[in-house]
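Asker: Provided below for reference: sequence and predicted model.
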Amino acid sequence: MVGFVMLVHTALDRASQTARHWASSGCPVVIHCDKNVDRKTYIRLTDSLKDLDNVSFAPRYHCEWGTWNIVAATQRAAEMMLEKHPEVSHVYLASGSCLPLRPVQELKAYLKARPRTDFIESVTIEDVTWTKGGFDSERFTLRFPFSWKKQRFLFDRYVALQRLVRFKRKIPKGLVPHLGSQWWCLSRRTLEAILTDPDRPLYDRYFKRVWIPDESYFQSIVRVYSSDVESRSLTLSKFDFQGKPHIFYDDHLQLLRRSDCFVARKIWPQANRLYASFLSNDPKVTKNAEPNPSKIDRLFAKAVDRRTRGRTGLYMQSRFPNRDWENGKTSEPYSVFEGFSELFSNFETWLGKAAGGRVHGHLFSADRVEFAGGETVYNGGLSDSALLRDHNPEAFLTSLIWNTRGERQMFQFGPADSQKIEWLIATDPKAQISVITGAWAIGLFKLGINSSVVRKEAARLQAIEAEHLRTLRSPHAKARVRIWSLAEFIEDPMNNLQTIMDDIMPGARRRITAAPLMHDLTGFGRFLQTLKNQGMNPYLAGDFPVDPELVPTSADPQRPYLVKK
């Protein structure tokens, strides 16, 4: 025979419903109702069960999370159970939010086959992995007389004081501290030994100042008396990454059935379908299976991973305010081209045909977002407004990549663009960045103007690009980066473009047969020399001859170099 001790404090109508289910199945029930519940509500609870002679109510305690009174209430209710019901062989501790998942007769048979087994999660401090933002060994060696929830200032100051003076409590002799779930099922023999122990006053006095004693009192003392401890709970209870319990709703019905556990918590009080489905003793649903919550652990682990990491490149409310909480900066590989549209007149059209992706212009130009095809609104409702983009340029790019999953995005970038995005692309492993340094000078050259204004603009653009290159070469950079000077690139444009295509489509082995149309650079070397003569050295463009010959010759031309992190 199994008896149930229930600790209730809210949703008393559901607690009454569950208690009636157990009592009607021949199991005695002792209920402790938190004294914080008003008397009128408490009387409604007692009246709803007064027709059942195997339901009793224990003296009430004011219970607060993490305090001793939760243990005291459990002790008193368990004592009543043992005194009033000598036929009980096991006592099952449950809460008002618990829900039986299997017929009571199946639980009775399971425990009858294991008359001396105590089912209680009981793990030494060294092996605990689930404590979140709390204390491990210190919960047993410091004193905690103040409420963590209501007296946080005093709680924190008193802990700090004890650490400062190196205060350390003495653990009772023969007691090894253990932690575990509050919800257990103990044999009568073990529970009687704990409650009638001559050393109980010593243990009670010690645990009154332990932090969250309901997770350690029975879990530790059971090791003194039990000869057969199953360190697991028969109650399905899952917690998220912050240590808060998962709440089960109606759509978890099939999930709960798969667990094979006898009881689950916490159940949402309005989960009418769950209560209607499980509060029955229909022999048709009997499984005779070993409780195995690990069958659904994979789903909970996936839920925790989705909650804490999310999908790659998707920014969600739970992690958005926290930098570096993202699971990958972007969701798909993408390519950034710097200096190519300045060197080639039809580069974007050529690239779209050669690579097969979506080729944009300068997405971060000062005037507007240059979406492919001149679109003003793009996937995901992204506007071409530079003002909206610059409000959060990182969110703009990550949204663009997320909303175009399955299609490689490629865009132009340069020193005349907004540079706020450079650290994102430099540190993004999914970014492939190809740079022709100094190509910005071609735009100034095509103006056909030689003046101090052009010189100042050239100096400004070169300074911006030099700083950008330092970012790309940073030890924190993770993007795949290839850098050529303008002079180096035009020495062998076909092979250089082929290298880029191989990066975009690895393994495709597609050879390009035609290059994009290069701008006429006749006189470009003289333009660079003019800038030098005016006191500005355009060194990022490389070494261009002053004579009309465009392509410099070299017996040993420099090869492009790969910056790989």
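Answerer: Looks like it arrived, so ask away.

Asker: make it CA atoms for all contacts and neighbour counts henceforth
Answerer: Fine.

Asker: can you count the residues close to S227?
Answerer: By the criterion of other CA atoms under 10 Å, S227 has 12 neighbours.

Asker: and it, helix, strand or coil?
Answerer: Under DSSP: H, G, I helix; E, B strand; the rest coil, the three-state class of S227 is coil.

Asker: from F119, how far off is it?
Answerer: 12 Å (CA to CA, to the nearest Å).

Asker: same question, T330
Answerer: 47 Å.

Asker: tell me which of these two has more neighbours.
Answerer: Higher neighbour count among T330 and F119: T330, with 27 against 22, using other CA under 10 Å.

Asker: what about versus this one:
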Amino acid sequence: MTVGFVMLVDAALERAAQVARHWAESGCPVVIHVDAEVTKRSYDAFRRDLADLETLEFVETRRRCEWGSWDSVAATMDGAEMMLDAFPDVRHVYLATGACLPLRPVAELQTHLAGRPHTDFIESATVESVDWSKGGFDRERFTFRSPLSSRKQGSLFDRVVRLQRRSGRTRQVPEGLVPHRGSPWWCLTRSTLSALLQDPRRREYEDFFRSVQAPDQSYFQTLVRKYAWRVESRSLTLSKLDYQGRSQTFYDDHLQLLRRSDCFVARKIWPLAERLYSNLLSNDPGVTQNAEPDPGKIDRLFNQAIERRTRGRPGLYMQSRFPLQKRENGESSGSYSVFEGFDDLFDDFEAWLSKTTGNRVHGHLYGPGCAEFAGGEAIFNGGLSDSAAIRDYNPCAFLRNLVWNTRGERQCFMFGPSDNQDITDFIAGDRNAQISVITGTWAIRLFRQKEAPEAVRKEAARLQRIEQEHVRILGADWAKARIRIWPLAEFIEAPMDNLQCILDEIGPRGARRLTEAPRLTDLTGFGRFLQELKNEGMAIHLAGEFSVGRDPTPIVPDSPRRLVVK
């Protein structure tokens, strides 16, 4: 009593020969089907290489086994028929490919199957419970005709499906069959295969499945339910799918990962994975594990790899794989803070914030002249230039790069209505952004300039329109950033409390009670200035209400903290 291998080979014939010889010399009969796409010269050389093996046969009828075609099922049945006829001692037939590689000694597989003589190992799940279909449909795979390849004739295939849906014409599943789907790599008992191949309705079933999409994933999976005495709905072969539904290729650095799965065979193996072939093509008892195959032990790693492959790392953008808008894995790679209006209200605010929090604090990164990096640097981490022209070519990418190149260190920068506003949508929609806004502080800068009233009024109107639109976007229902907005008049009523709330989020030193206050700029006469603007016809409202003649007082850090409930 032994196990026989049916191999479907279409490429890397040298590797396929190595694996076939390993199985044959370990006492397992092998039947090989070579794809019709393989040239006669290569095919003849392949046969000569294995001619000395008495328990190895070739299927004479060569078929062109394209992905998802009926020919792959027909070639499998040709091989299974030859296996059952030529090797009467075979009690289990194991389906493999030329890209498969044994992971455990053959003796372990033989022992495992000998203890389960009436068990068929094949993943077989009802259509309703399968959730791994990629780019197709479910029950319609059986009720519609699919004469075309969904991969090679995608657009025409979709048109045929739409036409059948509109017409409402479907076909019936053969009586007595319940459609099942699953992995095409199985190990079936001799009795099940014999019943399947000798069934008097075989022609009817073949005619039906010939026009089912991907019949190699449904033909045996459905019919085994009719003949099997006991079905273990799992495969003994480790075969993983990538995010596109294609088979995952294993390389040399997957050696330990493959062994951890405890599966008996893995596919598909990179032909140049010399380390895998040299280590696994042996019957070394030292690697005997006597464990149940459990590919689930490495599923977590594969899921993480697929997640990394499809979504990338948060905030990392590559020229070769730039994601579609709104399909990124996060706008940026780390937390950062945006302060709007604080440098107008407080003197030397950047230095105070850097000293208080220990974070890197920049000036106006999006200022009209240049990017004001901390310390006045002209070139920042990652080769970022302070050139406004280079920065404004892609303002959002500039900020992404800044945050990515300083991972582990929180970045803070100033922003205002005079800066490039193209990043407003970006920072508003970024979960990593902390945005603190004091509206109307641009009026303080105008107050200091002492220019002609008419020029001040026009500039004030321009800045207010910009800030009003900026605030509107920050307040949108789709905004994900942590946003706080105060009118100027409201903020200076309790500046220490408001600063404490902001710094508590930044940490790590921000969690402590503030003992040193930033120096409030001299606002003597600022209330009168705002009133003069109103007298000139300027409807200023973002700064809040300031009483004429009542100017803000300097900040006193030790004053009792007031709690403001909004």
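Answerer: Nice, thanks for sending it over. The shown structure was predicted, so the numbers you read here are calculated from the model rather than taken from an experiment.

Asker: care to give me the TM-score?
Answerer: TM-score of the superposed chains, computed with TM-score structural alignment, normalised by the length of structure 1, equals 0.95; 557 aligned residues with a CA RMSD of 1.9 Å.

Asker: the equivalent of P333 of structure 1 over in structure 2: what's it in contact with?
Answerer: Using TM-score structural alignment, the partner of P333 of structure 1 in structure 2 is S335. Residues near S335 of structure 2 by CA atoms under 8 Å, 6 or more residues apart in numbering: V403, R410, Q411, N432, A433, Q434.

Asker: try it again at 7 Å.
Answerer: Applying CA atoms under 7 Å, 6 or more residues apart in numbering to S335 of structure 2 gives the contacts R410, N432, A433.

Asker: show me what the second one aligns to in structure 1.
Answerer: Same thing as N432 of structure 2. Per TM-score structural alignment, N432 of structure 2 is aligned with K430.

Asker: what is the aligned counterpart of S97 of structure 1 in structure 2?
Answerer: In structure 2, S97 of structure 1 lands on A99 (TM-score structural alignment).

Asker: pretty sure that match is in a strand, no?
Answerer: No - counting by three-state DSSP, A99 of structure 2 is not found in a strand; it is coil.

Asker: hang on, the earlier thing: next one: the match of N432 of structure 2 from S474 of structure 1, what distance?
Answerer: For K430 of structure 1, the distance to S474 of structure 1 equals 17 Å [CA to CA].

Asker: ok, now L343 of structure 1?
Answerer: 26 Å.

Asker: those two: who's more crowded?
Answerer: L343 (24 against 15).

Asker: on that earlier part again, right, and the match of N432 of structure 2 touches V481 too?
Answerer: No - in this structure K430 of structure 1 lies outside contact range of V481 using CA atoms under 7 Å: 11.0 Å.

Asker: give the contact list for I423 of structure 2.
Answerer: P395, C396.

Asker: what lines up against it once you look at structure 1?
Answerer: I423 of structure 2 maps onto I421 in structure 1, with residues paired by TM-score structural alignment.

Asker: tell me the helix or strand right after the helix or strand where K353 of structure 1 lies.
Answerer: Element membership for K353 of structure 1 (DSSP states H and E) is helix 347-355. Elements were assigned by DSSP H and E; along the chain past helix 347-355 of structure 1, the next helix or strand is strand 358-362.

Asker: that next one corresponds to what range in structure 2?
Answerer: By TM-score structural alignment, strand 358-362 of structure 1 lines up with residues 360-364 in structure 2.

Asker: mean deviation, the matching stretch versus structure 1?
Answerer: With mean CA distance after the TM-score superposition for structure 1, stretch 360-364 of structure 2 departs from structure 1 by a mean of 0.7 Å once superposed.

Asker: how many residues are close by the equivalent of D240 of structure 1 over in structure 2?
Answerer: Alignment note (TM-score structural alignment): D240 of structure 1 maps to D242 of structure 2. Number of residues near D242 of structure 2 (other CA under 10 Å) recorded here: 15.

Asker: quick one: contacts for D242 of structure 2?
Answerer: Q248, I306 are the contacts of D242 of structure 2 under CA under 7 Å, 6+ apart.

Asker: kindly indicate whether the residue mapped onto W130 of structure 1 from structure 2 is helix, strand or coil.
Answerer: Aligned counterpart of W130 of structure 1 in structure 2: W132 (TM-score structural alignment). Of the three states, W132 of structure 2 takes coil under three-state DSSP.

Asker: cool, the one 3 residues further on as well?
Answerer: G135 of structure 2 falls in the coil class when you classify it by three-state DSSP.

Asker: what sits against W325 of structure 1?
Answerer: Contacts of W325 of structure 1 (CA under 7 Å, 6+ apart): R319.

Asker: how much space is there between it and T312 of structure 1?
Answerer: Distance from W325 of structure 1 to T312 of structure 1, by CA to CA: 11 Å.

Asker: do the same with F300 of structure 1
Answerer: Counting by CA to CA, the gap from F300 of structure 1 to T312 of structure 1 is 19 Å.

Asker: count residues in the vicinity of A514 of structure 1, would you?
Answerer: Based on other CA under 10 Å, the number of other residues close to A514 of structure 1 is 9.

Asker: aligned to it, what sits in structure 2?
Answerer: Looks like A514 of structure 1 aligns to E516 there (TM-score structural alignment).

Asker: looks to me like its match is in a helix.
Answerer: No - E516 of structure 2 is assigned coil when assessed by three-state DSSP, not a helix.

Asker: show the buried residues in the contacts of S335 of structure 2.
Answerer: For the contacts of S335 of structure 2, a burial check counting by 16 or more other CA atoms under 10 Å picks out R410, N432, A433.

Asker: how close does the helix ranked longest in structure 2 sit to structure 1?
Answerer: Counting residues, the longest helix found in structure 2 (DSSP state H) is helix 453-474. After superposition onto structure 1, helix 453-474 of structure 2 sits on average 1.2 Å from its aligned residues (mean CA distance after the TM-score superposition for structure 1).

Asker: which residues in structure 1 does the helix or strand just after that helix match up with?
Answerer: The helix or strand immediately downstream of helix 453-474 of structure 2 is strand 482-487, counting by DSSP H and E. Using TM-score structural alignment, strand 482-487 of structure 2 corresponds to residues 480-485 of structure 1.
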